[in-house]
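Q: Provide a 3D model corresponding to the input given below.
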Amino acid sequence: MSNSASAAPEQCPAHLPEYDIARDARCPLDPAPAMRERQAEGPLTRIRLWDGTPVWLVTGYDAHRAVLSDQRVSVDPFRPGAPKLSEGEASHVEVAKKQGRTAAENSFILMDDPEHARLRRMVTSAFTIKRIEALRPATQRVVDDLVDTMAAGPKPTDLVENFALPVPSLVISELLGVPYDDHEFFQTNSKAIINRHTTGENRVAARQRLTDYLDGLLADKLARPQDDLLTGLAERVKAEELTRQEAVAMGVLMLFAGHETTANMIALGVLALLQNPEQAALVRDAEDPKVVARAVDELLRYLTITHGGLRRVALEDIEIAGQVIKAGEGIITVNETANRDPDVFPDPDRLDLTRDARRHVTFGYGIHQCLGQPLARMELQVAYPTLLRRLPDLALAVDLADIPFKHDGFIYGAYELPVTW
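A: I've put the predicted structure just below:
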């Protein structure tokens, strides 16, 4: 498939290494070997994408933050030169263009300021630390109930299906005001969107199904207000602060991001802890919440489930790490290598739950960093210690080599995680 941003052959030498995020099956929790090779070459290198398009690859921590905090780069995937990581993603953009769609379909995360800032402010108050902490008791009840059900059920069991996915799905459903009974519907469509091999037509169709679903819920909140985030968005529509399309797009974003990312992080975090029993003991036996909070940040750094990097395109010439990125050139910043930068995190390939890892870039950096990070942190701080304390003999029920990992997704994780106790 052609790409309007593809460079002429002389601009994309064949010797440029391909963008390869395939992880080593022997070390599935580590960054792709090819990404580590690029990192060894320097913080900013040139690579080529699947269609031959040359882009800048950012693997160093300081360069990563420099790019993400620079207002001269755009997050809009519809701009010429914006990287597309697969034929399916490129097709998605082309299909959306033909249908007259824009980045607004995906809400503010794919918008630049000032529109990004205007829309983000509409929901910022719902994710303040104070508001999220008020959800901790309810989250604890959700986790306890799920562990009760697991403990009473058959062994082995799939931790993804019976714990990792229900925890954030139940919490975000409660926060947004979405019926949890519909979880199979929104989980299925979310999976289609984040799979890099999904065709453009199928990705657009999956997003449209979620859009129609949230539009129906928003209509219900307009007619019958409740104490939830969707009602808050509906009230802003009534006040003409948001269009209905903008409100629905925000709802889709929060429903999607609010369960898919945290679910994968719960599963991979449990796997990492089971692979490091002495580290698991620190979480299981911790009485100080600060110890657990520090452990969660180290797990976020170590695992970095964003799989494929954050994509940007330069709006004008900028200099990063001694290199000039020209206007119109694509950029991919690789979170997992930035979080394994030895100049920032000594011995970065070692999981050390006593490490102060708060500087990690798992949630991004700059104006587009993840709005829901307080919610994700709180859910992880509840999920890990509760599970390990309630099921102290928790163990993998299969060999590591038999776990099906999500190598095909933009969010890394495990499709299944069989465990026993």
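Q: C-alpha only now, for contacts and for neighbours.
A: Will do.
Q: quick one: the strands in the stretch 201-350 of the chain?
A: Ranges of strands in the stretch 201-350 of the chain, per DSSP state E, counting those that start in this stretch, are 310-314, 318-320, 323-325, 330-333.
Q: Kindly reformat these as CSV containing distance to Leu351.
A: Below are those laid out as CSV (distance: least, Cα to Cα, whole Å):
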stretch, distance to Leu351
strand 310-314, 24
strand 318-320, 30
strand 323-325, 32
strand 330-333, 22
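Q: to compare against the first, here's another:
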Amino acid sequence: MRLPIERPPGCPFDPPAELRGLPPMSRLEFADGHLGWLATTSAAARAVLGDPRFSARQELKHAALRSVRPGGPASPAPPGFFAATDPPEHTRYRRLLTGQFTVRRMRVLEPRIERIAAEHLDAMAKAGPPVDLVRAYALPIPSLVICELLGVPYDDHDFFQERSARIVTPGADSAGALADLTTYLGALVRRKRATPDDDLISGLTGDLTDEELTNVALILLVAGHETTANMLALGVFALLEHGQPYEDAAVEELLRWLSILHLGAPSRAALEDVEVEGELVRQGETVALSLPVINRDRAVFEEPDALRLDRAEARRHLAFGYGVHQCLGQQLARIELRIGYRALFERFPGLRLAVPATEVPLKTDASVYGVSALPVTWPVS
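A: Down below sits the predicted model:
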């Protein structure tokens, strides 16, 4: 098998049919010709992500899809790029960052997130329908939140949104976008070191070098708003298309059902021969994961293709990964999604698509799946 495999027209929420019903581990030809594996069940994914014999180091892995990372997969991760490191190096970064993503700190952010959502809903109401929910709501909320968390001036949020989107979009100038963000964040880190404030970057200046902290901030900035923004917009699209009223329990089911991390992400390289689900993965082979299929695993979820907002087992999804690399900001993402969905549907109970569902533009060429625009409308009295 070889990727990419396109989602069929008219099926914006379902995984491609070619990936359904595969064995837990299937042979996969990667973009560079490497013959590796594709994991398609929850058990296989947990076995790979939870086993230290599999590495997250990018210089050891092959890209299932064409790499959007400047320099390709052969370059070792720079200092601070913790997502592409293994223990004990990863453990050091993880311990420092976990102290910054405490439950207390996330709860302190809740009132601010509620105010941000309310302000943007006010602006939408003033502008009147129709509006593009991506630009008016889904992008600004997580962008503002991550900027506040890191201590980035919000006046620069457009700069970050545009460059973050280019980094995860094949064919875009990802190298230039990465260079712009790195230069900006490097200068910001130096300012925070000279004049610390009550933000995440300032809180880490005593533990990390400028280069390490710049790369940590880069990962958190891109991951902290690109994924959440896509989930906000695509989740609204799903709820409107299925005519389901929003409730807070919907967040976990939407995370499971939509699985916006696209095919091949995440992936791991075998450091030695490892048997997974009856298949022998040889040292040096890369295992890619299909989260859209894994989160529809019939062995874990009853009627997995159905969107059931009250699903009891929804939290068993792997949308935030598994093992030592499980998403650091998952609680923040959950808070943003819960507040974002609830505030939107409470303010506009008659919200509906302003165009036919087939005309909603999908991000089929990006590593983070979503909609590039979501025209919506609502009754105006």
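Q: sorry, back to before: packed most tightly, which of the strands of the stretch 201-350 of structure 1 would that be?
A: Among the strands of the stretch 201-350 of structure 1, strand 330-333 has the highest mean neighbour count (mean count of other Cα atoms under 10 Å), at a mean of 27.
Q: With structure 2 overlaid, how far apart is that one on average?
A: By mean Cα distance after the TM-score superposition for structure 1, the fitted strand 330-333 of structure 1 averages 0.8 Å away from its aligned residues in structure 2.
Q: Remind me what that strand packs against, helices and strands.
A: Judged by 3 or more Cα pairs under 8 Å, 6 or more residues apart in numbering; DSSP states H and E, strand 330-333 of structure 1 is in contact with strand 54-58, strand 310-314.
Q: one more time with 10 Å, if that's ok
A: For strand 330-333 of structure 1, the packing partners by 3 or more Cα pairs under 10 Å, 6 or more residues apart in numbering; DSSP states H and E come out as strand 44-48, strand 54-58, helix 61-68, strand 73-74, strand 310-314.
Q: Need the nearest residue in space to the most centrally placed residue in structure 2, chain neighbours excluded.
A: Against the mean C-alpha coordinate of structure 2, by Cα atoms, centre = their mean, the closest residue is Thr227 at 3.4 Å. Take Thr227 of structure 2 and drop its neighbours on the chain: the residue closest to it by Cα to Cα, 6 or more residues apart in numbering is Val368, 6.6 Å away.
Q: Can you find the partner of the one you found in structure 1?
A: Alignment note (TM-score structural alignment): Val368 of structure 2 maps to Ile411 of structure 1.
Q: What is the neighbour count of Leu351 of structure 2?
A: 17 (other Cα atoms under 10 Å).
Q: Map Glu336 of structure 1 onto structure 2.
A: Match for Glu336 of structure 1 (TM-score structural alignment): Pro292.
Q: wait, doesn't Val75 of structure 1 sit right on Ala82?
A: Yes: between Val75 of structure 1 and Ala82 there is a contact under Cα atoms under 10 Å: 8.0 Å.
Q: Neighbour count for these two, which is higher?
A: Taking other Cα under 10 Å, Val75 of structure 1 and Ala82 do not tie; Ala82 has more neighbours (26 against 23).
Q: thinking that one is in contact with Glu89, fair?
A: No: between Ala82 of structure 1 and Glu89 there is no contact under Cα under 10 Å: 11.2 Å.
Q: quick one on the thing from earlier: any idea how far Ser55 of structure 2 is from the residue nearest to Thr227 of structure 2?
A: With the distance defined as Cα to Cα, to the nearest Å, Val368 of structure 2 ends up 22 Å from Ser55 of structure 2.
Q: same thing with Arg107 of structure 2?
A: Distance of Arg107 of structure 2 to Ser55 of structure 2, given as Cα to Cα: 33 Å.
Q: More neighbours: these two, which one.
A: The neighbour count for Arg107 of structure 2 versus Ser55, taken as other Cα under 10 Å, is higher for Ser55 (25 against 14).
Q: what residue of structure 1 takes the place of that one?
A: Match for Ser55 of structure 2 (TM-score structural alignment): Ser74.
Q: dump the residue contacts of that match.
A: 67-68, 82, 110-113, 311-316, 328, 330-331 (Cα atoms under 10 Å, 6 or more residues apart in numbering).
Q: can we see that at 7 Å?
A: Going by Cα atoms under 7 Å, 6 or more residues apart in numbering, Ser74 of structure 1 touches Asp112, Arg312, Val313, Ala314, Leu315.
Q: Ala31 of structure 2 now?
A: Ala63, Ala64, Leu65, Arg66.
Q: hang on, isn't the first one packed against Phe30?
A: Yes: here Ala63 of structure 2 reaches Phe30: they are 6.2 Å apart, a contact under Cα atoms under 7 Å.
Q: Ala103 of structure 1 maps to what in structure 2?
A: Per TM-score structural alignment, Ala103 of structure 1 is aligned with Ala77.
Q: Make sure that match is indeed in a strand.
A: No: under DSSP: H, G, I helix; E, B strand; the rest coil, Ala77 of structure 2 falls outside any strand and is assigned coil.
Q: roughly how far apart are it and Asp51 of structure 2?
A: Counting by Cα to Cα - Ala77 of structure 2 and Asp51 of structure 2 are separated by 21 Å.
Q: State the span of structure 2 onto which the helix or strand where Val167 of structure 1 lies is aligned.
A: Using DSSP states H and E, Val167 of structure 1 sits within helix 166-176. Residues 140-150 of structure 2 are matched to helix 166-176 of structure 1 when aligned by TM-score structural alignment.
Q: Would you indicate which residues of the matching stretch are buried?
A: Buried positions in stretch 140-150 of structure 2, judged by neighbour count with 16 or more other Cα atoms under 10 Å: Pro140, Ile141, Pro142, Ser143, Leu144, Val145, Ile146, Cys147, Glu148, Leu149, Leu150.
Q: on that earlier part again, spell out which residues are contacts of both of Val75 and Ala82 of structure 1.
A: By Cα under 7 Å, 6+ apart, Val75 of structure 1 and Ala82 have these common neighbours: Arg311, Arg312, Val313.
Q: For Asp145 of structure 1, state which of the residues you listed is nearest.
A: The closest of those to Asp145 of structure 1 turns out to be Arg311 (Cα to Cα; 38.9 Å).
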